[in-house]
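> Next one to model:
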Amino acid sequence: MKRNALAAGLARALACAALLPASVAWSQAIAPDGSADAADAKQLDTIVVQGEIAYRDRSDAIAPTLSYDLEYFQRFEPNTVGDMLKRVPGVAFVGSDIMEFDGAMMRGMAAGYTQVLINGKKVPGAGDDRSFWVDRIPAEMVDHIEILRSNSANRSGDAIAGAINIVLRDAYAFDGSYLRVGVNRWFDGEVNPTFGAVTSGEALGGRILAGINIQDRYRGKLKRSDRFADPSMEELVSWEDQAEVKDGRDYSANLSYTADVGESGRLSIDGFYVKTDRDVTEVSHEVEYDDGDVIESRVPGLNPINQKNWGVGAQYRFDMAGGTTEFDLDHARFEDNSAESEEKHEYVNGEWDASEAESSAISASDAESGFRVAHKRPAGAGELEFGIDYRSKKRDVTYANYAWEAEQEGDPVTYEADGSIGSLIEETRVDPYVMLSGRGEVLSWEAGLRYETTRSDIRYSEDGEIEGSASKDYHMLLPSLHLKWDLTDADRISLSLARSVKRPNFNELIPAVLDGEYGDNDYVGNPRLEQETATGIDLGFEHRLGKHGVIGVNFFYRDVKNLIELVNTGQWSEDAQDSYEDDLEEFLDENPDATEDDFEFEPESWLFTSANVGDGKVYGVEFDLSTPLTSLGLPDTGVFLNYSYLDSKVTDFIGERRFNDQARSVYNVGFIHDLPSLGTSFGATYRNQGDAFSRIVAEEVMVKYGDDLEVFVEKRFGSKVSVRLTAANLLDASKDEFFNKFDNQDDQIDRDFDEYEVESEEAGPSYQLVMRWAF
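Next up, the predicted model:
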């Protein structure tokens, strides 16, 4: 099977190679302070006709940082930041649908352990776990991506796994204009356009950059589920075939303005806007076998998505009192007005039996505002930085539920209100910090302290009526220390020690009962949860290979305290209580002389909550290589390789396991070869993500992803036009999930299965043709 898939993938790759399209590359000069010098700005009006290959940058930051320019990824024409991040070390995507990359997981830990920043600032996102879906940001808006492996005092400490800083294009760093026009073709024949434009130049006493991007987002996939009585797979209980189509359009724009003020001041204003309009349609055919009866169901579903992300920020930096003072002001907002509905029309032995439907609508607004003042000044042979961060967050979410049940076949679907639940979470943070650093010819160091304080207020409502509230204060001192030894001009060792935190997920804090949240089990939040904390160590070695190449290895360890996991409260669910009352009444009717004490009842569902259950450990090694093959006489060939081995330990109610959803490993390998005399380049990349396992009360899941092969070919025409063809998922990878389901915790421990399910989804190869025109 694998051999046939690989052969098919290579055949598709050779077919693409015959068409020969192209690419764009720019060069950028960065000033010693990290900002771009306008005199050396990237020229957007010039396509580098020699097809120079871009490699991973070697960062001068003292804290362990990997930096990747857009040019590093651009040959494979990524559509989103998610498409870019799947190529960097240690980033996995477990839970994402096949060919989708939304919740980035550094070190394989859940997305909520990874902090995502835009231009160094926190942004709200769709995830209940405080994560930001990185596929919301188009790749064309990005200048470079930084992988921050450890905390520093001048950044928020909620990044146990690390942080990803998405740096958007800056007016001071670019000059010129270009257009990007392309089409995508999917395995089912659907063709979708994409369009982007960027322009930058002098205006209003400074420099302005503006960009827009419009792309149709489409994904069709096929899913198959087979459900058995137990893992022996001897008794088939039911099966389901499903076709799903995600069809929509993303609109995005970014704006940057930079101006020098006086002799030392610089004012920068930036903003971004992303709007997602998408319809997800599903049609399922289910068949269940029950005591000789065949129960068939037609299950259509619709999920219209309407989401917006936007943010604005202003920064003013100037010399003052022998140092440099900086003021930052930012505001970001996420809005979600989406809905989801599913109908079920059931037939028993070919005869109509029932029709029902459920629908829910979400109205969510998550706003976050921040103000920061910081001052840097010389301190002996080093530099002192101190400041204070203020952040205010308001998350207002309401879920409205609707239901319908038919009286006879063919009745129209007319939904009736079935309750609503809402929550309002307000958080206020005041985080002072101080940091001292020094740079020497051999040794550079950075030491800092950050004191994070958070006031959290929670209110929740049901059917529009306030049901309760809770408050919680958090206080945490976060020290950090980074050392960097430049042993030679080519060799570097880095060591980092830092403390970090993970705040509870939003729904974990809301003390409202959610009916049937985990199968038949109910869930109630716990506003008394403490933050998870971690003490982390990173030890790395990096070696420069010639002029452009770099090879690095990094060992990491995180000792996590106050781990938050799902637990059983021991209380019955609402369904179990109702069943108890009904069964008790029937028992007493049948046994007039009996009492309630004579009645025996075993509940099949419970009330779950979240609790701080103990400690965990996360560790692994990350390796990356990015270099031309000049030493082998192939200066026009670049190779790229990264591999991460990921592991962890946590003890739950059954025993020892890894952190939930942590992939065992993830690696990428690829090459790019340039033919300067022909103005042509081509390349390929191969990605593999290891298996991931998760275990919660009453359910265990193993997730496996197939291997991913991508190729590109390009052709350049003069210095203004390039054309590139890319092909993705050439091995037609699948996402396979294996579910062990139980009625309750006792059955799970005893391995008394309720159901064993095998689910697989595929989306087929896709192709993208893009033309760029600089002017």
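> going forward, measure contacts between C-alpha atoms and count neighbours the same way
Noted.
> Check which helix or strand the closest residue to Ser363 other than its chain neighbours maps to.
Once flanking residues are discounted, Ser363 sits nearest to Asn337: 4.8 Å by C-alpha to C-alpha, 6 or more residues apart in numbering. Element membership of Asn337, judged by DSSP states H and E, is strand 323-348.
> Which secondary structure state does the spatially most central residue of the chain sit in?
Ranked by distance to the mean C-alpha position of the chain (C-alpha atoms, centre = their mean), the top residue is Gly103 at 1.8 Å. Put simply, Gly103 is coil when judged by DSSP: H, G, I helix; E, B strand; the rest coil.
> Correct me if wrong: it contacts Phe132.
Yes. Shown here, Gly103 and Phe132 form a contact pair, counting by C-alpha atoms under 8 Å, at 6.8 Å.
> Any idea how many residues pack against Leu675?
With neighbours defined by other C-alpha atoms under 10 Å, the count for Leu675 comes to 15.
> those helices in the protein, which residues are they?
2-17, 70-74, 81-85, 506-509, 574-590, 745-750 (DSSP state H).
> Lys547: what's it in contact with?
Not one residue lies near Lys547 by C-alpha atoms under 8 Å, 6 or more residues apart in numbering.
> any idea how far Thr488 lies from Val442?
According to C-alpha to C-alpha, to the nearest Å, Thr488 and Val442 sit 8 Å apart.
> Hmm, I typed the wrong one, I wanted Val697.
Applying C-alpha to C-alpha to Val697 and Val442 gives a distance of 52 Å.
> These two: who's more crowded?
When neighbours are counted by other C-alpha under 10 Å, Val697 and Val442 differ, and Val697 comes out ahead with 23 against 12.
> Please generate a structure for the following sequence too, so the two can be compared:
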Amino acid sequence: MPSLPCPAGARAPRPSRLALALVLAFASPALLAQQAAVPADPAAKPADAARPASAAKPGNLTLDTVQITGGQRSEVDARRLSTAPKTVIGRDEINQFGDSNVGDVLRRLPGVTLGGPPGRPGGDVRMRGLGNGYTMVLINGERIPPGFSIDTLSPEQIERIEIMKAPTAEFGTRAIAGVINIVLREALNLSSTEVKLETSVEHGRFSPRASLTRNDRFGDGNAYNFSTSVFHSDQLTETSTRTQTFDTASGALLADRNETARSIGERQGLHLGSRVQWRLAGGDQFVLMPFLFALRGTTDTRSQLTQPLGTAPYATSHTDGDNSDANGRISAQWQHRLNDDGARLQLDLSLGGSENRNKAARDEFGANGSQSRTLDTDNRSTDRTINNKGKVSLPLESGHSLVAGWEVERAKRGQTKTSVENGVSQLAGFGTETDSTIRTLAGWAQDEWEFSPAWSAYAGLRWEQIATTSRTAGSQSDNTSSVWSPLFHVAWKPDESTRDQVRLSLTRSYKAPQLGQLSGLPTLSVRPNDPSNADSVGNPDLKPELATGIDLAYEHYIGRRGVTSIGFFQRRITDLIRSVTSFGSVPWSDTPRWFTRPENVGDAVTRGIELEARASTDELWTGATPVNLKASVSFYRSHVDGIPGPDNRLDQQPKAQGSLSADGKVAGLPLTLGSGVTWTPVTVVQTSPTQESRSGTKIGVDVFGVWAFTPASQLRLAASNVSGRDYLSGGSIVAASGITQTTSTTQRTNPVVSVRWELKI
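Below is the predicted model of the structure:
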């Protein structure tokens, strides 16, 4: 880890000031000079000392105790009063940049990045730079449904986002990198209607969107919330890919291929979400939460391939794609008061289902225009899920709060894959259908203990078992894994006259194999099979990745809304899962083919340092114009045993990432302006002794302006991905056959400009 020098003759800064200095250095050197002279806020008071030790703490570990009413004060308090490390993002920040999908909101949050090119939705959500599967994403405390893409959620449907850098027993421990819990809109005891009409334009293509949110009361103390949005998306994707093949021994170039592709994609979608809340006799409560999402999309892709050296497999290609996705879930929750001392019982039941279909027809043509190859693929999947969970909360004496619960889930998936090349089925002798069942059992208990105004601790234990059965072509494979996860969190306030605190977490977490990684039904490459376009197939014998972790952080609170923090984390992982590319005989083909297969390859370690600062200038300097400043920067290191360095890192993990934003109202005008930037440097990963992957620098620059005509009506103008940088990606593989193949893809990205009218009735 790099050292942080201190100038000669100067005292080493406090950790909180050091974090603020490092992070806000991106914003303004003048801020740093004045920050050192900022006096302690005389209005700050030790709020914790005035709160009884046994009182419920807002923003703590259980969903039903979280009551965020909006505004930065409540969100900062929720963070400060939680024993486990937690950050709460409220509606003000969610709506700040006028994003059209929740993915754009997430990528600006500290320590969170998205895969894929900048300015485009659809990338997997990553915390601490770790790739798909290491971050547990929840919606209302439940794992996201199979096949559900998080970027399809509309920000208008979200009440708040909770980020937990270390797992807890209640939410689950499939969270080596951390937990992101997206809480949908809540029913409030007020009547309001919000309407938003928007259109965005990217490279001359328009994408309109409209949303409606309604909140009202009915009966005696009952309330409901209803939100819906519809959208149409029209996007152009342009890529250029160069593939080179070398003789490994001599380095001689054997083949050089360049392909340019132009794809037009259109999507139409509908979201419906609601929360209906009944207050029952005796303080009980019943909540019903239905959710529905539907999407339909088409793509038209045309490419040209030139190969000055070697024989080209085709000269041009044309691919028509058609996909549809429907996802629905209904959840019910009953909260029952057991006694007058605060003991409660909560029962949850949810039913969900989804259907997904992807069809593609690809035609390839030779240089003379004659058709050389046709390929038709059709992939369909249906998922059905039932989940039951419950918990009992018992406030005890001496500041203890004991919570215990269970979870039972059964998910069933049916999947069909067909691939017909030149009129011949490629899977005819292997099988095209698979049925899978996943059964999850979990039991957990946690005790949160506030034994003095300066100390609070949390101890938890969770046991979870996942059993998977998959049937393909008359064969059956079974996989069962179970994990015990002890968890410990402690928060210490060194000085009771301030709100500063130190956090320590010791945890055990894991990453379960995904269903597709266990399935024996292969996915065939749509392009001519080679090392860069390999088939993929699962491995039913995979074991889960286990991780032991430590998190240590120092937080310094400034005034009512500001906070700076510096933190360190480490995870030691065993049974790491990696996809390995090989060439050989496969059951689904009469000839050897290139294919990738996940395997447990060994152990790994990842560690990092994270810096964050949030402050308002009027709380830093008396009389300053209020400007909200948010910044973060993180540095990551990792290595995988058994793979040569120097880039033997965990998949997709960059060495660093950062973000910076500023916004505020213009004095004398009903105008709010803001801007933000996110940054991820070049990432090179040696995934195996013979394979390497690479992705280029990602810089996202966003700006917005909001003009308020009345308190209930305003116009928003925003631009995202202003820099419009090309996105680079690629990799290389050294094959046992004596060749080395490298690929390099450049994808053009464009600025996106949007205009939105927002009305409250």
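> quick revisit: so which of the helices of structure 1 is the most surrounded?
Comparing the helices of structure 1 by mean neighbour count (mean count of other C-alpha atoms under 10 Å), helix 81-85 comes out on top with a mean of 23.
> which residues sit against that one?
The contact list for helix 81-85 of structure 1 (C-alpha under 8 Å, 6+ apart) reads 73, 78, 91, 100-102, 104, 134-139.
> Give the aligned range of it in structure 2.
Under TM-score structural alignment, helix 81-85 of structure 1 corresponds to residues 102-106 of structure 2.
> Average separation of the matching stretch from the aligned part of structure 1, please.
Superposed on structure 1, stretch 102-106 of structure 2 shows a mean distance to its aligned partners of 0.7 Å (mean C-alpha distance after the TM-score superposition for structure 1).
> same check, this time on stretch 597-605 of structure 2
After superposition onto structure 1, stretch 597-605 of structure 2 lies on average 1.8 Å away from the residues it aligns with, using mean C-alpha distance after the TM-score superposition for structure 1.
> How about the residue mapped onto Asn554 of structure 1 from structure 2, nearest residue that isn't a chain neighbour?
Aligned counterpart of Asn554 of structure 1 in structure 2: Gly567 (TM-score structural alignment). Sequence neighbours aside, Ala553 is the residue nearest to Gly567 of structure 2 in space, at 3.9 Å (criterion: C-alpha to C-alpha, 6+ apart).
> And that neighbour, what's its match in structure 1?
Using TM-score structural alignment, Ala553 of structure 2 lines up with Gly540 in structure 1.
> ok, now which ones touch its match?
With contact set as C-alpha under 8 Å, 6+ apart, Gly540 of structure 1 has these partners: Ile493, Ser494, Leu495, Gly552, Val553, Asn554, Phe555.
> And the fourth one, how far from Glu542 of structure 1?
From Gly552 of structure 1 across to Glu542 of structure 1, the span is 4 Å (C-alpha to C-alpha).
> same check, this time on the last one
Phe555 of structure 1 sits 12 Å away from Glu542 of structure 1, going by C-alpha to C-alpha.
> Mind checking which of the two has more residues around it?
Under the neighbour definition other C-alpha under 10 Å, Phe555 of structure 1 and Glu542 were set side by side, and Glu542 has more, 20 against 17.
> Settle this for me: Thr469 of structure 2 is touching Asp478, isn't it.
Yes. Applying C-alpha under 8 Å, one finds Thr469 of structure 2 in contact with Asp478, separated by 4.6 Å.
> ok, those two, which is more surrounded?
Here Thr469 of structure 2 and Asp478 are compared on neighbour count by other C-alpha under 10 Å; more neighbours surround Thr469, at 19 against 14.
> Alignment lookup: that one to structure 1.
Here Thr469 of structure 2 is matched to Asp457 in structure 1, going by TM-score structural alignment.
> Relative to Thr194 of structure 1, how far out is its match?
Distance of Asp457 of structure 1 to Thr194 of structure 1, computed by C-alpha to C-alpha: 43 Å.
> who's sitting farthest from the centroid in structure 2?
Residue farthest from the centre of structure 2, counting by C-alpha atoms, centre = their mean, is Asn368 at 46.6 Å.
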